[in-house]
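S.K.: no sequence on this one, just coordinates:
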């Protein structure tokens, strides 16, 4: 099952000897031949990949601000737990979360996959939804996990979930719970301003429009839940996420505009403070990332961070030939097994 790990890994010997390599240029990962560009690499795994055999047990937890989160467990009395965070408008049922859940649960790990507010199939109770830096909900989930007395906990996040993961371990660097041993982020927009500019490009507007269309439906439902809360505009009236976030996200969360919102919620400023082993896996052909989304300077300065850059992979893609798991999933399994007992 793990032949691809052995073939693709550049770091197994380095991790075994506890040698740090902050920036890893991975030239070995190659997608299957039919994934011939960054868009196909991104869309096919999201739309067509099926992961079977994952059976969650759902639990609803009440948040401290009188809302709720739906979390999904796979528990087999293991002492190790992986907490998985999904991307923007995703859920615990996305294939990249299911892949992690299946791989780890079949190999002596318990799994907790959680859903951001409004992402579990039921609208949340508060006036707001969630965002890339809404780490108060990560804390709620971690606190629930600690109640089960796991000896070792690791965190993984994909795209927005990666941003939540990195910001959480960075902002809590001085008081991180001792059970949390390592973290990983995949296809993470470390700099939201840079990412929003990439999404505004004509060649990438498909992704931007898909996100805005889905969020538009939720915001309309939220406005029905709280009449007069928002000035609803058709999502097609916005030319960019910057405009969308200035009109909605910034106002909902009390920021001046989109730039103020991005500057305050993104994970980038917190990367320098991370003090547990952390792997960031970003593809250089990711249609949603550019600039500081690839935090090379920080990885060079912070020996706790390894930044792995692949030539291919798209956004949360990383499909592999002859493997049921993506390179990101197998890489996570390798990384975390080298960081916990």
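M.R.: Arrived safely, thanks for sending. None of the values given here were measured: they were computed from a predicted structure. Numbers count the residues shown, from 1 in each chain.

S.K.: Every contact and neighbour count from this point should use C-alpha atoms.
M.R.: Noted.

S.K.: Which helix in this structure has the most residues?
M.R.: When the chain is parsed with DSSP state H, its longest helix is helix 205-225.

S.K.: Could you tell me which residues within that helix count as buried?
M.R.: Of the residues in helix 205-225, 205, 207, 208, 209, 212, 215, 216, 218, 219, 220, 222, 223 count as buried by neighbour count, 16 or more other Cα atoms under 10 Å.

S.K.: on contacts alone, who are the packing partners of it?
M.R.: Helices and strands touching helix 205-225, as assessed by 3 or more Cα pairs under 8 Å, 6 or more residues apart in numbering; DSSP states H and E, comprise helix 192-200, helix 241-247.

S.K.: just to revisit the earlier point, how about the buried residues of helix 205-225 in CSV, adding distance to residue 238?
M.R.: What follows is the buried residues of helix 205-225, written out as CSV (distance: Cα to Cα, whole Å):
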residue, distance to residue 238
205, 11
207, 14
208, 10
209, 9
212, 9
215, 13
216, 11
218, 16
219, 14
220, 15
222, 19
223, 18
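
S.K.: Use this one as the comparison:
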């Protein structure tokens, strides 16, 4: 399916789409509270929310999973977190282990197939808010985690709906693709952030003793070297190829039984086009929205002087169609679309 996104004039380039929001929305603007959840293995997860959560079946909870090196302060998270309450959704953001500037307690961290942590958190939230539907929205790495989790759970999970944006569904292909051309610049930036995160963790002598040598530069040459040295051994994979195979969500898409939306752009500098699934690789509950342009977690329309963030309409519309929006919200939204079209 080709989605309805069209880039703003002057913002059609895939790299501009990818980085524009970091300059246009350089500072976080949605304040949040934070709650820490202690996990069975002795580690902990942070949950951020702009308003206290409550058990309310008329206000579903949207749990957002950020991308690699992201956090509640990422512009794409801030934007979605701001608009979702307008559609009568509650919203919360899960920080993967060690993200948000606070090192986690164990040598392990998180990875592209880390579905156990959000599954555990969803189950904890359902114990506290049993009447509240929960939807998952994941960006980039977080999107792959959402899809993998929904595929593993089939129809037996606690999630009412899922959305994945710019997800690297085939890690083998995407690890090669991001190591080519200008995409390699993003790779270098992300690996630099990962190395700094490990250096912060290594201030704890016990954790430092369990990590490979952080001064061995070859470990940080590209994602394949990094994942071979750190991700695979620290998270129980046999090697990097075993990690890429078992963590990729694409083979599991046919097993998803939860209403799910996948959003990707063909020109994404992070995602190999071959990683985007064909319709035949999806279950009947999965909707695929692919555009020619949009970059990586970009999808910026409108104009340069008055940009509009298409994801911040598309995602609430889809979630509302699954879990239901109040009639007055649907009417207000329909009116705003009519006004925008003129």
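M.R.: Cool, got the structure. This structure is a prediction, so every number in the text was calculated from the model and none was measured.

S.K.: between the buried residues of helix 205-225 of the first structure, which is nearest residue 193 of the first structure?
M.R.: For these, the closest approach to residue 193 of the first structure (Cα to Cα) belongs to residue 208, at 13.5 Å.

S.K.: That closest one is in contact with residue 242, isn't it?
M.R.: No: Residue 208 of the first structure sits out of contact with residue 242 when judged by Cα atoms under 8 Å, with a separation of 10.6 Å.

S.K.: so what corresponds to residue 199 of the second structure in the first structure?
M.R.: Matched by TM-score structural alignment, residue 199 of the second structure corresponds to residue 220 in the first structure.

S.K.: what do you get for residue 243 of the second structure?
M.R.: Aligned against the first structure - with TM-score structural alignment as the criterion - residue 243 of the second structure pairs with residue 261.

S.K.: and if you look at residue 42 of the second structure?
M.R.: Under the alignment (TM-score structural alignment), residue 42 of the second structure maps onto residue 66 of the first structure.

S.K.: Show the contacting residues for that match.
M.R.: Residue 66 of the first structure sits next to 125, 126 when contact means Cα atoms under 8 Å, 6 or more residues apart in numbering.

S.K.: what about it, distance to residue 50 of the first structure?
M.R.: Using Cα to Cα, to the nearest Å, residue 66 of the first structure is found at 35 Å from residue 50 of the first structure.

S.K.: do residue 268 of the first structure as well
M.R.: Residue 268 of the first structure is 32 Å from residue 50 of the first structure, by Cα to Cα.

S.K.: The two: which has the busier surroundings?
M.R.: Using other Cα atoms under 10 Å as the criterion, residue 268 of the first structure and residue 50 rank with residue 268 on top: 22 against 13.

S.K.: my read: the more buried one touches residue 191, true?
M.R.: Yes: using Cα under 8 Å, residue 268 of the first structure makes contact with residue 191 at a distance of 5.8 Å.

S.K.: so how far is residue 115 of the first structure from residue 6 of the first structure?
M.R.: 32 Å.

S.K.: So those two - more neighbours on which side?
M.R.: Per other Cα under 10 Å, whichever of residue 6 of the first structure and residue 115 has more neighbours is residue 115, with 24 against 13.

S.K.: in stretch 262-277 of the second structure, what counts as buried?
M.R.: Under the neighbour-count criterion of 16+ other Cα under 10 Å, stretch 262-277 of the second structure has 262-273, 275-277 buried.

S.K.: Stretch 238-250 of the first structure now?
M.R.: Residues 240, 241, 242, 243, 244, 245, 246, 247, 248, 249, 250 are the ones in stretch 238-250 of the first structure that count as buried (16+ other Cα under 10 Å).

S.K.: Quick check: the gap between the counterpart of the fourth one in the second structure and residue 218 of the second structure.
M.R.: Residue mapping for residue 243 of the first structure onto the second structure gives residue 225, with TM-score structural alignment as the criterion. As defined by Cα to Cα, residue 225 of the second structure lies at a distance of 7 Å from residue 218 of the second structure.

S.K.: Please, where are all the helices along the stretch 151-300 of the second structure?
M.R.: Counting by DSSP state H, counting those that start in this stretch, the stretch 151-300 of the second structure has helices at residues 171-177, 183-201, 205-210, 223-226, 232-234, 240-247.

S.K.: Check the burial of the spatially closest residue to residue 70 of the first structure that is not a sequence neighbour by counting its neighbours.
M.R.: Nearest residue to residue 70 of the first structure, sequence neighbours excluded (Cα to Cα, 6 or more residues apart in numbering): residue 60, at 4.5 Å. The number of residues packed near residue 60 of the first structure is 11, by other Cα under 10 Å.

S.K.: and the gap between residue 60 of the first structure and residue 258 of the first structure?
M.R.: For residue 60 of the first structure, the distance to residue 258 of the first structure - Cα to Cα - is 32 Å.

S.K.: where do the strands sit along the stretch 51-200 of the first structure?
M.R.: Along the stretch 51-200 of the first structure, counting by DSSP state E, counting those that start in this stretch, strands occupy 57-62, 68-74, 80-85, 110-114, 152-158, 180-186.

S.K.: Thanks a lot, catch you later.
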